[in-house]
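have a look; sequence and predicted model below, questions after that.
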Amino acid sequence: MFQNLLFQKEKAVATVQLHRPQKKNSLNGELRRELEECFKEVANNRDIRVVIVTGGEEVFCAGADIAEIQESLSAESAYKHAREFQLLFDQIEDLPQPVIAAVSGYALGGGCELALACDFRIASDTAKLGLPEIKIGAFPGGGGTQRLPRLIGATKAKEIILTGDPINAEQALAIGLVMKVVAKEKLLDEARQFAGKLALLPRLAMEASKRVINRGLQVDLSSGLELEARCFGNLAITHDLKEGTLAFLEKRKPNFTGD
């Protein structure tokens, strides 16, 4: 089905693995289009409750395919390239399902931006994350200048972007860029365990929580609070909320149906 991706679904958890090992999982146009198609299918599949995005053990994703960019380097083509990847990462960020990046090895440039678009990042102790574009006379064009400061603050983001120096997993954990660091051989097990935990929770409340948090970061506090109240009201008429409150009162395990 895909030439540069491996897709697996186990129960309610889908795993999307970048598989372009000969090019260190670098992002070219073909891989971008496959990711767009894959995540479109995931978004429309209600049986998928959580998504894991991963790469190889040594390289999560080395970034953009520089050779492809160099073939047609112009202001217009660079703008088009940036917008195409921005839209892909927006698509990932806007998925109704929570998305976990399981990062092992290098996540650089567009690979780091891919991880930034995910809701959670779990790293192996071998992970190195960075935005080194400054070292070739550019800067992150796939959302890195916008998402990174929103996650870790402007000062630290400027240090990472303006120096181009990668950080290791423990440094990423210390600044809140990743939520957990584990041994390389335990990375996927850790991601699957966390995904399994999320998959058991009510789908509608999960989707609404993600949507309100993401949109709330883009508006002022007053507008965010209005959005929160409106979505909270919408959940009040769902079967899952009624079931959850009744199960709490009856001291039993709730049976969530996603309705």
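Received it, and whenever you're ready, just let me know what you need. Source: prediction; values computed, not measured.

CA only for contacts and neighbour counts going forward, please
Noted.

please enumerate the helices of the stretch 1-150 of the chain.
According to DSSP state H, counting those that start in this stretch, the stretch 1-150 of the chain carries its helices in the segments 29-43, 66-71, 75-93, 110-116, 144-152.

show me how far the last one is from its chain's centre.
Meaning helix 144-152. Mean C-alpha position of helix 144-152 versus that of the full chain (C-alpha atoms, centre = their mean, to the nearest Å) differs by 13 Å.

do the second one as well
Relative to its parent chain, helix 66-71 has a centroid offset of 25 Å by C-alpha atoms, centre = their mean.

who are the packing partners of that helix?
Of the remaining helices and strands, none touches helix 66-71 by 3 or more C-alpha pairs under 8 Å, 6 or more residues apart in numbering; DSSP states H and E.

take this one as well and set it beside the first:
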Amino acid sequence: MAYSIWRCMLNRSATRWHLYRSLSLYNSSHGFNAEEIKNKLAPFTGGSVTLVKGENGIAELCIDNPSRMNAFTGTMMMELEERISDLENWQEGKGLIVYGAKNTFCSGSDLNAVKAISNPKDGILMCMLMQNTLTRLQRLPLISVALVQGKALGGGAELCTACDFRLMTEDSEIRFVHKLMGLVPGWGGATRLIQLVGSRNALKLLSSTLRVHPQYALNIGLADDILSSGTDGPLEKTQTWIASYTKGAAEVNRAVKKVITSGREKLIEDSLRSEKDIFGTVWGGPANMQALEKGTKHN
């Protein structure tokens, strides 16, 4: 009898959690129309977001568009959302590694797509779509780690903040280049950066567009470890690193992540929506358009 009651309570709790984490940050009451922005992003194809689930309960999510430094095309943004939905339903999952193909993490958005939706309305819709997706990534009941190789720029820097941990290779950098584009972060990166490094350090990184190298990132709490060169590759080393945090039963690991998420997220939605509103004041503005016309690159 006691066991039956416990199972019933567990199932109810799981149902409540599923409903909680599947709720979008934005919906029609906030003026969000997912189909409208997806239809505008769909013509911008190329690249892929692939997901491989390991028998050890660790999944690998790869951002793959190396000809553009793994920048997100329109279809890749939609694929990322689909992969997150898949992970939300993976009951055997314990951990997630997010990385980029060809030793580069991610350089943010593909400029071709950005230029096509540079009007304020479409920019806000894209912002809402990506905030929804990265918030769901952060809320996954999986312990997640971003493997940062090469460059994590702009939206790529924002993506890595949506993971629980960040590992950097010795030659990598994280750089919030938004100011150079006449913008501020719009995918939730500013809100999450403040949580990770504090408002003072976050202001330094956003206002200076500083190239954050591994040791500095480690010092301020943006990185959790630096992967040295050796016989094993970075992905294999990351698998070994995350294994120490994902030992034991999947349901216990998932419960640990859920209580952390619950304790962390008080008032976060208000902060994210504020970030979206501020982003909307500069998207498609003079400085942003001037940077797009120049074809500004961040090498």
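Cool, the structure landed. Remember, it's a predicted structure, so these values are computed and weren't measured experimentally.

any idea what the TM-score is?
Once superposed, chain against chain, the TM-score is 0.79 (TM-score structural alignment, normalised by the length of the first structure); 219 aligned residues with a C-alpha RMSD of 1.8 Å.

if we can go back for a sec, any chance of the helices of the stretch 1-150 of the first structure in a markdown table, plus mean neighbour count and distance to residue 215 of the first structure?
Below are the helices of the stretch 1-150 of the first structure laid out as a markdown table (neighbours: other C-alpha atoms under 10 Å; distance: least, C-alpha to C-alpha, whole Å):
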| stretch | mean neighbour count | distance to residue 215 of the first structure |
| --- | --- | --- |
| helix 29-43 | 16 | 18 |
| helix 66-71 | 11 | 32 |
| helix 75-93 | 17 | 11 |
| helix 110-116 | 27 | 16 |
| helix 144-152 | 17 | 13 |
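
contacts only, for residue 137 of the second structure.
84, 162, 163 (C-alpha atoms under 8 Å, 6 or more residues apart in numbering).

mind putting the helices of the stretch 1-150 of the first structure into TSV with distance to residue 56 of the first structure?
Output for these, formatted as TSV (distance: least, C-alpha to C-alpha, whole Å):
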stretch	distance to residue 56 of the first structure
helix 29-43	15
helix 66-71	19
helix 75-93	19
helix 110-116	12
helix 144-152	22
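
out of these, which is closest to residue 4 of the first structure?
helix 29-43 (5.9 Å; C-alpha to C-alpha).

picking that back up, hmm, which of the contacts of residue 137 of the second structure are common to the first structure?
Using both residues aligned by TM-score structural alignment, their matches' C-alpha atoms under 8 Å, the first structure keeps these contacts from the contacts of residue 137 of the second structure: 84, 162, 163.

what count of nearby residues applies to the last one?
By other C-alpha atoms under 10 Å, the residues close to residue 163 of the second structure number 24.

how about the equivalent of it over in the first structure, nearest residue that isn't a chain neighbour?
In the first structure, residue 163 of the second structure lines up with residue 118, judged by TM-score structural alignment. Computed as C-alpha to C-alpha, 6 or more residues apart in numbering, the closest residue to residue 118 of the first structure that is not its neighbour in sequence is residue 99, at 5.2 Å.

can you give me the neighbour number for the alignment partner in the second structure of the one you found?
Aligning on TM-score structural alignment places residue 99 of the first structure opposite residue 144 in the second structure. Close neighbours of residue 144 of the second structure, defined as other C-alpha under 10 Å, add up to 27.

can you map out the strands along the second structure?
48-53, 58-64, 95-100, 143-148, 151-153, 165-169, 173-175, 225-227 (DSSP state E).
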